[in-house]
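1. My questions are about this predicted structure, shown below with the sequence.
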Amino acid sequence: MHHQNIKITVLLFVLLEVSLLFGQQKPNIVFILSDDAGYADFGFQGSTEFKTPELDKLAKKSVKFTQAYVSAAVCGPSRAGMLTGQYQQKFGFEENNVPGYMSSSGLLGDQMGLPTNQLTIADYLKKQGYTTALFGKWHMGNADLFHPTKRGFDEFYGFRGGSRSYLPYDKNNVLTKNEDRLEKGFGNYLEHKGYLTDKLANEAISFINKNKKTPFFIYLSFNAVHTPMEATKEDLKYFSHLTGKRKTLAAMTLAMDRAIGTVLDELKKQGLDKNTLVVFTNDNGGPSDANQSNNNPLSGTKANHLEGGIRVPFLMSWPGKLKKNTTYNYPISTLDLFPTFLNVANGNSSKLKQLDGVDLMPYVKGENKERPHKVLFWKKENRAAIRNMDWKLIRFPDRPAELYNIKKDISEVHNLAYQYPKKVKELYKQLFAWELTLERPLWQLRREFEGYAAKRMDAYKKTNTK
């Protein structure tokens, strides 16, 4: 009897230990970001031209957000907002940081980067016991002081700049910018073999294998499908029905989709899939002129504040926690990623008063029936936009402001500014009041590029819903 009691006591103790272990187990977080993809260029977004079987499978396991927004229409500022959970204009990161294209009135070259007084989500997740890694594009500054390993990431494999070749640099593919060099860790430069999209996924898989016993955060920041337009012959063969850049883009998208699938398969192979939060989204709207991306039914492109520049595909999967194959239809922002990630890691985002994003979990779980955001803002120099509930005002430097009801007019073809002048005035003042809280831009593109942006917008601005 005595021995039986001891056995029962030991068994209960083991069960208690196991219960505590699993009860305290923090979820892994895998954040996958594509670059310059078109809103409609995925199967789960309705494309019949492109093949994205892996992301389509993920969509069936996910909550799909139908009104997901980035905080900027170009990649650098958009990523700064994601990483900090704040409107990036608050700390002067209003414009893309592209050496060689900037006005001499601000910071130049490698001086441009995410200010070092701004902590990233990786900084905060490290404090929660996470091992953190970035694979791919950084674009938060080329100088050593901005390096990912000094901004919260334990591991880095990628490049510091905003775009680069998918093929290794050599005598036949000449490197022209130092920030394009492929780097492992800090200062270890060595070009890859094969196609970069595949290599980034392989590095993520290796990281998962090494860190499967502790919670980890992966920021898988593909440069796909940003220019240059480079695809493998094998992938191009799948798209004989397409031609030109559109064909190449489809092949590049397929390669990225396949790479994502290998990472998700590895999570499942290691038994980690059920305890991993996976998010997939894009950094801004597709630049239809540069890569023939399709943003339908949205108007506009990358680099403007029409929906086609700022609304993005967005999937969130967490088995057992979020209902699979569902949609969430209120507007959200990629600023919400920071507080969402922090809170699922047992952090407390409510203590961080600087955040503009919100924790999405209470909303997608149905615990909070309100909108995550009643108001969202965008700004780049004189151009700006505000969305208040379903009303959206866009301010331009070269024409009167335009007003749209986004719920009724997703393609922004019916300008209501002259029908509702009081609403225009109200939103104009609300937008300006927000702008008064912002820092001056630390750097800006040369003024001539504003003219190019206006022409680009006009070229892809819809005039009807077809």
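-> Done, it's in.
2. alpha carbons only for contacts and neighbour counts from here, please
-> Will do.
3. Show the subsequent helix or strand relative to the helix or strand where residue 135 lies.
-> Assigned by DSSP states H and E, residue 135 belongs to strand 131-137. Note on strand 131-137: by DSSP H and E, the next helix or strand toward the C-terminus is strand 155-159.
4. Show me what that next one is packed up against.
-> strand 131-137, strand 183-184, helix 196-210 (3 or more Cα pairs under 8 Å, 6 or more residues apart in numbering; DSSP states H and E).
5. So which elements touch the helix or strand harbouring residue 340?
-> Applying DSSP H and E as the criterion places residue 340 in helix 337-344. If you count contacts as 3+ Cα pairs under 8 Å, 6+ apart, helix 337-344 packs onto helix 75-84, helix 121-127.
6. Check the offset of that helix from the chain's centre.
-> 14 Å (Cα atoms, centre = their mean, to the nearest Å).
7. what's in contact with that helix?
-> With contact meaning Cα atoms under 8 Å, 6 or more residues apart in numbering, helix 337-344 is reached by 26-27, 29, 82-85, 121, 124-125, 348-349, 355, 357-361.
8. Contacts only, for the nearest residue to residue 152 once chain neighbours are set aside.
-> Once flanking residues are discounted, residue 152 sits nearest to residue 123: 4.1 Å by Cα to Cα, 6 or more residues apart in numbering. By Cα under 8 Å, 6+ apart, residue 123 lies in contact with 151, 152, 153.
9. Highest neighbour count among those residues?
-> Highest neighbour count within these: residue 153, with 24 neighbours (other Cα atoms under 10 Å).
10. Would you quantify the distance from it to residue 427?
-> Noted for residue 153: a distance of 39 Å to residue 427, by Cα to Cα, to the nearest Å.
11. ditto for residue 400
-> If you go by Cα to Cα, the gap between residue 400 and residue 427 works out to 14 Å.
12. Among the contacts of helix 337-344, the buried ones, what's the PyMOL command?
-> Buried residues within those, by 16 or more other Cα atoms under 10 Å, are selected in PyMOL with:
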select buried, resi 26+27+29+82+83+84+85+121+124+125+349+355+357+358+359+360+361
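13. coming back round to it: let me know which of the helices and strands packed on strand 155-159 is the nearest to residue 329.
-> strand 131-137 (29.7 Å; Cα to Cα).
14. now the helices: where do they sit in the stretch 1-150 of the chain?
-> Applying DSSP state H, counting those that start in this stretch to the stretch 1-150 of the chain gives helices spanning 2-24, 53-60, 75-84, 121-127.
15. Comparison target, given below:
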Amino acid sequence: MKKILVLLFLCFHAIAFGQHKQPNIIFILSDDHAYQAISAYGNKLIKTPNIDRLAKSGTLFNNAIVSNAICGPSRAAFITGQYSHKNGYKVNDGVLDTNQRFLPQILSENGYQTAWIGKWHLGSLPKGFDYWNVMPVQGHYFNPDFINQKNDTLLYHGYVTEVITELTKDYLNKRNPDKPFFLVVGEKATHREWLPDLQDLGAYDSIKFPLPTTFYDDYKGRIAASKQLMSVGDAMTIKTDLKINQPFGEKVNVSGRAAKPAIKGKEIEESMIRYYQQGEYSRMDSLQSKAYRTYYGQLSKAFQELHLTGNALKEWKFQRYMKDYYATAKSLDRNIGEILDYLDRNGLSENTIVVYASDQGFYLGEHGWFDKRFIYEESLRTPFIIRVPKLSAMKDKKLNQIISNVDWAPTILDFAGVAKPGFMQGKSFLPILENPEIKNWSKEGAYYHYYEYPGPHYVSPHFGIRTDRYVLARFYTGTEAWELYDLKKDPKELKNIIEDKNYSAIKNDLKKKLKALIIAYDDKEALKVFNQNL
């Protein structure tokens, strides 16, 4: 009987996704966009109508998590389907080994044309894509440089999110219409230092954002949390992050679309560093810099007249952070709408799967922080919304099953009707899209491992397990400690119950599950730490 059910599932799967016409797939991947910054996830103060539009026509995951909450490693997990210790990209600003097989190569071998446009941020240049046009290093918000597969570096005039959208539409116009496509749209927004488009300056200035209840967290019982350097009050800078008394230069004067001379070979890496070090504001044209000088000049004058100190200064910084962050996200949402409109106008919506996700979560003042890195919820969880036209029953659905970014590649292959290769460690979650009633999808829990230390924010390396109810973490280097949280009773993760005798049995069970995952995923570094007595 079991074999018959398996055969029936496989037959249905082949009919839905592989037998007739492989679906197109667009994966929109933003940067540092928090799930709690999206109205579809419950934010009532701001509006993200186009991300919401995608959610209403598709499925929203409430428990989409990442395996390493930092930008580059998250992207590496996406295109390899592997954890950081296997794909070799553990920390930011490394160089991804391109000798390994990536998702786009496998799709290309199975009839797809593949492309990546926008932010790449993996050190090496893209491999396995038929077409790519990516920004050096982090990229710039205004008049960004792009490098294409011909090793040409071009400067595009305009605001980065709009430039990426235009390049995306240009690619879609020129692609082979007789072949399915897999396209990653890599957005720069909402990465630090949160520079809004000109039309969005001041978009949320009328709102006073409520201070998170954990903003003045004392980190009692959580040593690693107390040692970080990512607080809005202390680590966020007035001049660089919040643009107060910032001189907005005019060293670059561009109009229309301009191109720099082509560069090749080793010069590419050197140019990436050089262009990034020029700074954001030196790239602005006169119109852009004038708008920024006017808007932030007025804010600077008002700030100087306040003479703020102590908690009043911290709370002022929080308000400015929120206003700039959400204003930057406004263009992101608007341009997602542009892409969705393009699909509608060109008859592509009926056979194009669209995904929206961020590379990880982000702190919007919770625990007094910005940035990410920790296994804690606001950092661990990422927005993940998917619209699959052939699964019309999944419109406007919200699912609570845990999925990880190592699962993204296997799922995409599943949509394309391609078998997952043995090296991928994630698993396809197409079955729960087809049957959302599946329970205990990740009963063993999801695995997490963060490595970068000291880095810019002094977050201690740690690994752990996240289940439907609990988080267990082992910190090492910088801080040596175990932490345990009951998400049902303590959703804000304020009470470390690792020494609570009432949770002894749960702690021991979670440790067994964590060790099993470490062994299953062959994380030798974690196993060595796990086996130490602490």
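-> Perfect, I can see it now. Keep in mind the model is a prediction, meaning the values are calculated, not measured.
16. For the two chains, what TM-score is obtained?
-> Superposed pair, TM-score by TM-score structural alignment, normalised by the length of structure 1: 0.76. Supporting alignment: 383 aligned residues with a Cα RMSD of 2.7 Å.
17. picking that back up, looking at the helices and strands packed on helix 337-344 of structure 1, spot the one closest to residue 223 of structure 1.
-> Closest approach to residue 223 of structure 1 among these (Cα to Cα): helix 75-84, 10.5 Å.
18. Check the offset of that closest one from the chain's centre.
-> That offset, for helix 75-84 of structure 1, works out to 8 Å (Cα atoms, centre = their mean).
19. Mind giving me the packing neighbours of it?
-> Using 3+ Cα pairs under 8 Å, 6+ apart, helix 75-84 of structure 1 sits against helix 121-127, helix 337-344.
20. so where is the longest one in structure 2?
-> Following TM-score structural alignment, the aligned partner range for helix 337-344 of structure 1 in structure 2 is 408-415.
21. Would you mind getting the average deviation of that stretch from structure 1?
-> Here the mean offset of stretch 408-415 of structure 2 against structure 1 after fitting is 1.0 Å, by mean Cα distance after the TM-score superposition for structure 1.
22. Now do whichever helix in structure 2 runs longest: distance to the chain's middle.
-> Once structure 2 is assigned using DSSP state H, the helix that runs over the most residues is helix 310-345. Centroid separation between helix 310-345 of structure 2 and its chain, computed with Cα atoms, centre = their mean, is 15 Å.
23. That helix versus helix 49-56: what angle between them?
-> If you take axes from the mean of the first three to the mean of the last three Cα atoms, to 10 degrees, helix 310-345 of structure 2 sits at 60 degrees to helix 49-56.
24. What are the buried residues along helix 310-345 of structure 2?
-> By neighbour count on 16+ other Cα under 10 Å, the buried set for helix 310-345 of structure 2 is 313-315, 317-340, 342-343.
25. Now do the same contact list for the corresponding residue of structure 1 for residue 386 of structure 2.
-> Aligned by TM-score structural alignment, residue 386 of structure 2 pairs with residue 316 of structure 1. Contacts for residue 316 of structure 1 (Cα under 8 Å, 6+ apart) come out as 62, 63, 64, 277, 278, 279, 280.
26. ditto for residue 327 of structure 1
-> So residue 327 of structure 1 contacts 63, 64, 65, 66 (Cα under 8 Å, 6+ apart).
27. Looking at the residues you listed, state which has the most neighbours.
-> Ranking the contacts of residue 327 of structure 1 using other Cα under 10 Å puts residue 64 first, with 24 neighbours.
28. okay but that residue is in contact with residue 331, surely?
-> No - if you go by Cα atoms under 8 Å, residue 64 of structure 1 and residue 331 don't touch, sitting 11.8 Å apart.
29. picking that back up, for the helices and strands packed on helix 75-84 of structure 1, which one ends up most surrounded?
-> The highest mean neighbour count among the helices and strands packed on helix 75-84 of structure 1, using mean count of other Cα atoms under 10 Å, belongs to helix 337-344: a mean of 22.
30. the strands in the stretch 251-400 of structure 2, which residues?
-> Applying DSSP state E, counting those that start in this stretch to the stretch 251-400 of structure 2 gives strands spanning 258-259, 352-358, 384-387, 397-404.
31. Switch those over to CSV; also include distance to residue 471 of structure 2.
-> Converted to CSV, the strands of the stretch 251-400 of structure 2 look like this (distance: least, Cα to Cα, whole Å):
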stretch, distance to residue 471 of structure 2
strand 258-259, 50
strand 352-358, 21
strand 384-387, 20
strand 397-404, 13
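32. which of the ones you listed is buried the deepest?
-> Taking mean count of other Cα under 10 Å, strand 384-387 is the most buried of those, at a mean of 24.
33. what about it, how far off from structure 1?
-> Counting by mean Cα distance after the TM-score superposition for structure 1, strand 384-387 of structure 2 comes out at 0.6 Å.
34. Are there helices or strands packed against the helix or strand containing residue 512 of structure 2, and which ones?
-> Using DSSP H and E, residue 512 of structure 2 sits within helix 504-520. Contacts defined by 3+ Cα pairs under 8 Å, 6+ apart place helix 504-520 of structure 2 against strand 446-450, strand 462-466, strand 470-475, helix 524-530.
35. Of all the ones you listed, which one comes closest to residue 491 of structure 2?
-> Smallest distance to residue 491 of structure 2 across those (Cα to Cα): 9.7 Å, for strand 470-475.
36. relative to strand 462-466, how tilted is that closest one?
-> 170 degrees.
37. Where does whichever helix or strand comes after strand 470-475 of structure 2 end up in structure 1?
-> Moving toward the C-terminus from strand 470-475 of structure 2, the next helix or strand (DSSP H and E) is strand 481-486. Under TM-score structural alignment, the match for strand 481-486 of structure 2 in structure 1 covers residues 400-405.
38. which residues are contacting that stretch?
-> Contacts for stretch 400-405 of structure 1 (Cα under 8 Å, 6+ apart): 390, 391, 392, 393, 394, 395, 412, 414, 415, 416, 417, 424.
39. Give me the aligned partner of the first one over in structure 2.
-> Put plainly, it is residue 390 of structure 1. So, by TM-score structural alignment, residue 390 of structure 1 is matched to residue 469.
40. So what's the residue count around the aligned residue in structure 2 for residue 129 of structure 1?
-> With TM-score structural alignment defining the correspondence, residue 129 of structure 1 maps onto residue 111 in structure 2. Residue 111 of structure 2 sits with 13 neighbouring residues when counted by other Cα under 10 Å.
41. hang on, residue 111 of structure 2 packs against residue 179?
-> Yes - at 6.9 Å, residue 111 of structure 2 and residue 179 qualify as touching, with contact defined as Cα under 8 Å.
42. The strand holding residue 135 of structure 1 versus helix 196-210: what angle between them?
-> Going by the same axes, to 10 degrees, strand 131-137 of structure 1 makes 170 degrees with helix 196-210.
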